[in-house]
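Colleague: Here is my input; please provide its structure:
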Amino acid sequence: MNWINTVVRPKIRSFLSKREMPENLWIKCPETGEMVFHRDLEANHWVVPNSGFHMRMPAKKRLEMFFDGGDYQRVETPQVAADPLRFRDTKKYVDRLKEYRTRTGEDDAVYVARGLVNGAACTAAVQDFDFMGGSLGMAAGEAILAGMQTAVTHQTPFVLFVASGGARMQEGILSLMQMPRTTVGVQMLREARLPYIVVLTNPTTGGVSASYAMLGDVHIAEPGAVIGFAGRRVIEQTIREKLPDDFQSAEYLLAHGMVDMVVRRHDLKATISRLVDVLMKRPVELPALEAPVEEAATG
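Modeller: Now for the predicted structure:
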């Protein structure tokens, strides 16, 4: 065989051919337009290093960040009917569910887990915005209730990381029923005298913000998170007034008493741990003080 055709030419073609680059290799900061290397962004907990802008964080990565050593145990959640109303818009609801389940590898939008946070047992739930916008349906409602019941059973605090566009329209009234059901779960935590801490991430809107997302003992928001019920445009058209530029932002809600604190993602774990220690009246170990050195007696 001709070595020019079999060896030289393929090497030249591979050298000159355009290499395919991963789509998410570089990510643009929405605030400053800065291009950030994906690996650097992930290492910084999806916070843009220079601007401090908090990008949306994958739900499973948030659990890894929250629990000690990224080690946690998933809590099994009840199964529900897949398509109780046989709903169809541009496609069948069951087909839409299959698409998102394939994409995320999960059955629905809420994950519940147990583990240790700074050495103390804790139960946490995360809403995954990548699964149909973190919408609240029957499966999500059951998962949140399962997390609250697990916290009561094991006498642990319950921490909920919220990210949702609201109720899931494909389930109609059955979706809206999850609002009072989860409210009953919150009352169950209070009767057990267990802390319920809500972390509001971007975005937290719709029926979720009108129910369990605003019923915590302490409300923590991530910087820049959009939090509200109706959208900005809907409100402006209703009241026929121009809203402030920072309306519905975490900082705006903090200034008007709607959230208790705005905390950077890097500080969330330590902040939640301190709050839980106070709310559960755990003894705090103080560092041992060195014995004072006696001064030599002077004549």
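
Colleague: can we go C-alpha only for contacts and neighbour counts from here?
Modeller: OK.

Colleague: Next, the buried residues of the top helix by length along the chain.
Modeller: Using DSSP state H, we find that the single longest helix of the chain is helix 138-154. Across helix 138-154, burial judged by 16 or more other Cα atoms under 10 Å covers 138-152.

Colleague: Now show me the structure for the sequence below, then we'll compare the two:
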Amino acid sequence: KNWKRPITIARHAYGDVYKSVDFRTDEPGECVMTFRGASGAEHTVSVQKVDGPAVWQGAHNKDKSIRSFARACFQYAIDTRQDLWFSTKDTIAKVYDGEFKKIFEEEYEARYKAEFEKLGLTYFYTLIDDAVARVIRSEGGYIWACKNYDGDVMTDMVSTAFGSLAMMTSVLVAPDGTMEFEAAHGTVTRHYYKYLKGEETSTNPMATIFAWSGALKRRGELDGLPELVHFGEKLEEACYDTLNAGVMTKDLVGLVEPGFAATAVTSKEFLNAIAGRLAEKLA
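Modeller: Got it, this is the predicted structure:
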């Protein structure tokens, strides 16, 4: 209940466990990891010696990708006038996570510190477990930069604590500024099967709507179409107005505090209520 402003999670969308390789072994032995450089140099470390069956995993990341992620985070913080937090577990993964920490510090000092100070913004690094505790106690209103897996998990935690996974908007940002807007929650399969049978559902479409509104606004900015930007903004306003009027899907009704009148409606009724308000705003 102490979260009063949005929390933006910046998730590094490359590498780590998502591009790892793994395998299983059935006998005692030793696993070693070797890097062979283009120059012919080799670096080898012993991962572990085991006395029986075991599983193994090798993960990687690239300095170039980490640096691009850091720049995107700092620039987004400047553009949106928000503080930036960054967290890893460099006390355990001293080299791997330590590289993330080092690159973020280099980028901040060399490129963004002056602008942050000019705007009164704060950048700080902390361990992931400390960051979680800080987030829970905070009022929101900042960007929380995370490695790939941390960001995957923490987005679900934050969105659910705000009320519903279906309320989480998501945008993928490429180094060249290209953006892709999506509903990060994926597909609600059992609701879809009910829909195919002709049954009514009360699926929350907010994240999907905001994926479209975000994409339309961005397209309008790129093409110099203020009318398209205006449409996207009014669509979002219509969504907020509908919720504030107490019209919402079942996933939200159960979270409403006493004293606020809320009515659970079907997906179709919810969309129709938004469409009606949007028509009034565009009239």
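
Colleague: Got a TM-score for the two of them?
Modeller: Once the chains are laid over each other, their TM-score by TM-score structural alignment, normalised by the length of the second structure reads 0.29; 143 aligned residues with a Cα RMSD of 6.4 Å.

Colleague: hang on, the earlier thing: for the longest helix of the first structure, packing partners?
Modeller: Using 3 or more Cα pairs under 8 Å, 6 or more residues apart in numbering; DSSP states H and E, the elements in contact with helix 138-154 of the first structure are strand 110-117, strand 120-127, strand 158-164, helix 178-191.

Colleague: thinking again about what came up before, Ser273 of the first structure: which of the buried residues of helix 138-154 of the first structure is nearest?
Modeller: The shortest approach to Ser273 of the first structure among those belongs to Ala151, at 15.6 Å (Cα to Cα).

Colleague: what's the closest one in contact with, if anything?
Modeller: 122-123, 157-158, 189 (Cα atoms under 8 Å, 6 or more residues apart in numbering).

Colleague: Check Leu145 of the first structure too.
Modeller: 181-182, 185.

Colleague: Please apply the same query to Ala273 of the second structure.
Modeller: 242, 247.

Colleague: and Trp144 of the second structure, helix, strand or coil?
Modeller: State at Trp144 of the second structure, reduced to three classes by DSSP: H, G, I helix; E, B strand; the rest coil: strand.

Colleague: now do the one 5 residues further on
Modeller: Tyr149 of the second structure falls in the helix class when you classify it by three-state DSSP.

Colleague: returning to what we had before: so the longest helix of the first structure versus strand 120-127, what angle?
Modeller: 170 degrees (axes from the mean of the first three to the mean of the last three Cα atoms, to 10 degrees).

Colleague: tilt between helix 138-154 of the first structure and strand 110-117?
Modeller: Going by the same axes, to 10 degrees, helix 138-154 of the first structure makes 30 degrees with strand 110-117.

Colleague: can you give me the angle helix 138-154 of the first structure makes with helix 178-191?
Modeller: Using the same axes, to 10 degrees: helix 138-154 of the first structure against helix 178-191 is 10 degrees.

Colleague: can you state the direction angle for helix 138-154 of the first structure and strand 158-164?
Modeller: Computed by the same axes, to 10 degrees, the angle between helix 138-154 of the first structure and strand 158-164 is 170 degrees.

Colleague: Met237 of the first structure should be in a strand, yeah?
Modeller: Wrong residue type there; residue 237 of the first structure is Gln, not Met. No. Assessed by three-state DSSP, Gln237 of the first structure does not belong to a strand; its assignment is helix.

Colleague: For burial, what's the neighbour tally of it?
Modeller: 10 (other Cα atoms under 10 Å).

Colleague: Identify the residues contacting it.
Modeller: Gln237 of the first structure touches nothing, counting by Cα under 8 Å, 6+ apart.

Colleague: List just the nearest of the buried residues of helix 138-154 of the first structure to Phe37 of the first structure.
Modeller: Closest approach between the buried residues of helix 138-154 of the first structure and Phe37 of the first structure, by Cα to Cα: Ala140, at 33.2 Å.
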